[in-house]
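Chemist: Sequence and predicted structure are below.
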Amino acid sequence: MSTSTPRPAPAEPLFRLAAVTVLTGIGAGLGGMALALLLHLIQHLAYGYSITLLVGHESFYEGVAAASAERRIGVLLACGVIAGFGWFAVYRYGRPLVSIKKAISSGDPLMPPATTTAHALLQIITVALGSPLGREVAPREVGSLIAGWLSRYAGLSIEQTRLMVACGAGAGLAAVYNVPFGGAIFVLEVLLRSFELRVVIPALVSSVIAAVVAWLGLGDESQYIVPHFALSANLVAWSIVMGPVFGVAAFAFVQLTSRARAAAPKGWTLPLLSIANFLVIGLLAVSFPQILGNGKTPAQLGFSNELTIGLAATLLLIKVAITVSSLRAGAQGGLLTPGMSNGALLAIVLGGAWTLIWPGTPIGAFAIVGATAFLASSMNMPITALVLMVEFTRVDHDFLVPMLCAVAGSIAANRLLETKMKARSETALTLGANAEGA
């Protein structure tokens, strides 16, 4: 009886996966770049600044601040009309939306092209006009859509398609924010919850390619400009003490936004609520132009030491209120930048109080640490939050010490609250079942 050497597995499926990985990075990079440029174009046209230079040195906040009160109200009113009737049309006439997480976990990981594209474009348009929600979901959806289409065309398996859909989402995030490693870690920690080598390689390759491709139109720029902050015992001590506070605040924020999303209308009341909501935001923006947009403005002002404690507290209350009200009115968008902004504003308030006891640390240093801690808990992604904040701000690696301390305390407090809430829910269900049985 003769024995034969086993034949190696065919290399063609591996080559196809590699090709789809590269093409996903390119497609997500181009898609993210196009969405970012569209955002800038709408912002500049709506508020009348830097019309001939989409990517320039004049910020969105500077353009909004220079616009008249009537223009701010008018733009937000238009935002309400577009958001209300746009999402009403998507829900009424489009195929059911498939979220990225649902696509990754289902037997059919493909997302409906027309509905997904319309959903993404509406997010970009409304955020550009002043919606307080985040813009990061749109490029992730477009990246996942492209990855799913490429995977199907290449004949990849269902498991490989799921992997590529997740990588497409991370690549879209990497492209629009110039965070190649943050995009990859987002895939590994949040979407796939795996750090296996077979997942790590395509996630890194697609995200890096997407970020580099997006440089063609957006440049290799960091999202936030921050001054140099020195590491100090003062800041580390504050991070240890205040970390749990950010976890509690993030837990409350998630509860509010989750309930608002769940109660959002999809019928004829959506346009009415949307118009009313954004009209109120426009009126508030007459006195507080900092509230417009996804939250990048207050975060940048906080990182740059340009906010007083009183103004930070006021902006925090308004931002939380209009974020919740916009979700309740039916608007769609992410919560990454809004959460980061809330953390920065809360940190300025807490840090300002701390300096009365132990002075010496700049307010901006507190803001960076607080933004990281809040983002880690509100999005349930401690590793991704750390990587994103380092890439967003390009702070010195020494700053990882207070950031890690704050994130650890924030996550611990947040998980404790989640555990208690889960236990209460289970107890209530048990009592309800016993009552029905009796």
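Modeler: Structure's in. What do you need?

Chemist: When you work out contacts or count neighbours from here on, use the C-alpha atoms and nothing else.
Modeler: Will do.

Chemist: Tell me the gap between the helix or strand where Phe181 lies and the middle of its chain.
Modeler: Using DSSP states H and E, Phe181 sits within helix 180-186. Here the centre of helix 180-186 is set off from its chain's centre by 13 Å, with C-alpha atoms, centre = their mean, to the nearest Å.

Chemist: cool, stretch 164-175 as well?
Modeler: Taking mean C-alpha positions (C-alpha atoms, centre = their mean), stretch 164-175 and its chain are 13 Å apart.

Chemist: Which positions within it qualify as buried?
Modeler: Buried residues in stretch 164-175, counted by 16 or more other C-alpha atoms under 10 Å: Met164, Val165, Ala166, Cys167, Gly168, Ala169, Gly170, Ala171, Gly172, Leu173, Ala174, Ala175.

Chemist: what's stretch 313-331 in contact with?
Modeler: The contact list for stretch 313-331 (C-alpha atoms under 8 Å, 6 or more residues apart in numbering) reads 83-84, 87, 131-133, 253, 256-257, 260-266, 270, 273-274, 277-278, 281, 288, 290-291, 295, 298, 332, 338, 342, 345-346, 349.

Chemist: second one coming, line it up with the first:
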Amino acid sequence: MKRLLNLHTHLSGLAQLLRWTLLALPVAGVVGSAVALFLWVLDRMTQTHAAHPALLWGLPVAGLAVGWLYHHFGKNSERGNNLIIDEIHEPGGGVPARMAPLVLLGTWVTHLFGGSAGREGTAVQMGGGLAHLLARWFRLGPEQVKILLLCGIASGFGAVFGTPLTGAIFAMEVLIIGRVNYQALVPVLVASVVGDAVCTAWGIHHTTYHLEVSPDAGLRAPIEWLLLLKVALAAMAFGLMARFFATLAHGIQRTLKRWVAYPPLRPFVGGLVVILMVHLLGSRDYLGLGVEASTPGGVSIVSSFEPGGATPWSWLWKTLFTTLTVGSGFKGGEVTPLFFIGSTLGHALALLLHEPVALFAALGFIAVFAGAANTPLACTLMGIELFGAHYAVYFGVACFVAYFFSGPSGIYSAQRLGVPKHGPTSIS
């Protein structure tokens, strides 16, 4: 009898697993295709801006147009990623279907005219908006909607960066600081892997970053204690950088809300200041995504992996341009700029600590994001997916130390606190 009961339990679990897999597949297919379209057009927008740099002069008007659309038609879509996180915590408010097309259009416009923003926010918001729409079509209950929203986040994040395992862990880790929600482990993994596969099937190719490893080095780098100490010291700086970024972005947002009463005017003002900063600095290296330089010899994420590929203050300039762009109301997200900030800061620290530039650029790439998003597990895995497993121990040290030093909050204000980073803790 006991064996029959166990068999019944296993069969029931298998049936539930298959059901959620079948529900996750359409989410992954739709979101993966939407991300592919988004990335394909985004690449064209970036190329168009590089070919016509005078488009920068239209950034304030573009910001005004995006702000007007959100003000009159966005409803609560303006809250972006935080709205999706809140809906998972407390279902009921809903994620408007208009969020996906609005953020898609807003991000394209931002990059066409040179705003310094990312792309993960768009992918995650499209994922959440489309998943919530499918949940309504499937007539799912509140708890089931939560799981489908997690699938939307995972498939969007995994597809936009080509990191499916990271996308799954990110969706489960980003909700609560200090805890990982395993409630939807398998459907989230299915959604992220399939979403990435669908995006790739549409012909989308992701940037390859080169972190050279000797052919005779083995699968895992041996622990060099002096190097490990330097990585930990650099990670403290990465964590403090993450805290500075989040604090500055939220501060600019609050200041503009206080000084500029009409919301569409906030990105207009932000666009004017970005233009002023470009002409004062005399460089366009800190506009757009920053993955690859728009001009020969320019600073970018890719160039930061090479000696001489960044200036000692590249990380600070990108921080100022991005916090102003995103904080004033332009769309796109912060993650790719955080990669830029982290890799260029890692480049500078590598020269200071007399260590390989590429290794420390890779460490900064993942660790600043780990601290800003409070997702050290996901970012450690991202390092392995993007750069290989050889330096996995150093990736983990960088991400966890940066997380510890990044402060009590981050770029996502809707995150709940599960376990404090500092002070006594208990294990139950």
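Modeler: Cool, the structure landed. Source: prediction; values computed, not measured.

Chemist: ok so, going back, now the buried residues of stretch 164-175 of the first structure in TSV, with distance to Asp398 of the first structure and secondary structure?
Modeler: Output for those, formatted as TSV (distance: C-alpha to C-alpha, whole Å; DSSP: H, G, I helix; E, B strand; the rest coil):
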residue	distance to Asp398 of the first structure	secondary structure
Met164	35	helix
Val165	35	helix
Ala166	32	helix
Cys167	30	helix
Gly168	32	helix
Ala169	30	helix
Gly170	27	helix
Ala171	28	helix
Gly172	29	helix
Leu173	26	helix
Ala174	24	helix
Ala175	26	helix
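
Chemist: got the residues you listed as TSV, with distance to Arg71 of the first structure columns?
Modeler: Below are those laid out as TSV (distance: C-alpha to C-alpha, whole Å):
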residue	distance to Arg71 of the first structure
Met164	43
Val165	40
Ala166	40
Cys167	40
Gly168	37
Ala169	35
Gly170	36
Ala171	36
Gly172	32
Leu173	31
Ala174	33
Ala175	31
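
Chemist: what do we get in the first structure for Leu240 of the second structure?
Modeler: Residue pairing (TM-score structural alignment): Leu240 of the second structure is matched to Val248 of the first structure.

Chemist: Okay, that match and Ala36 of the first structure: tell me how far apart.
Modeler: To Ala36 of the first structure, Val248 of the first structure is 33 Å away according to C-alpha to C-alpha, to the nearest Å.

Chemist: List the contacts of the most centrally placed residue in the second structure.
Modeler: In the second structure, the residue lying closest to the centroid (C-alpha atoms, centre = their mean) is Val335, at 3.6 Å. When contacts are counted by C-alpha under 8 Å, 6+ apart, Val335 of the second structure touches Gly118, Arg119, Glu120, Gly121, Phe369.

Chemist: quick revisit: find me the equivalent region of the helix holding Phe181 of the first structure in the second structure.
Modeler: Counting by TM-score structural alignment, helix 180-186 of the first structure corresponds to residues 164-170.

Chemist: Measure the mean distance from that stretch to the first structure post-superposition.
Modeler: Here the mean offset of stretch 164-170 of the second structure against the first structure after fitting is 0.7 Å, by mean C-alpha distance after the TM-score superposition for the first structure.

Chemist: which residues of the stretch 51-200 of the first structure fall in helices?
Modeler: For the stretch 51-200 of the first structure, applying DSSP state H, counting those that start in this stretch gives helices covering 60-66, 69-93, 100-105, 113-129, 137-154, 158-177, 180-186, 197-218.
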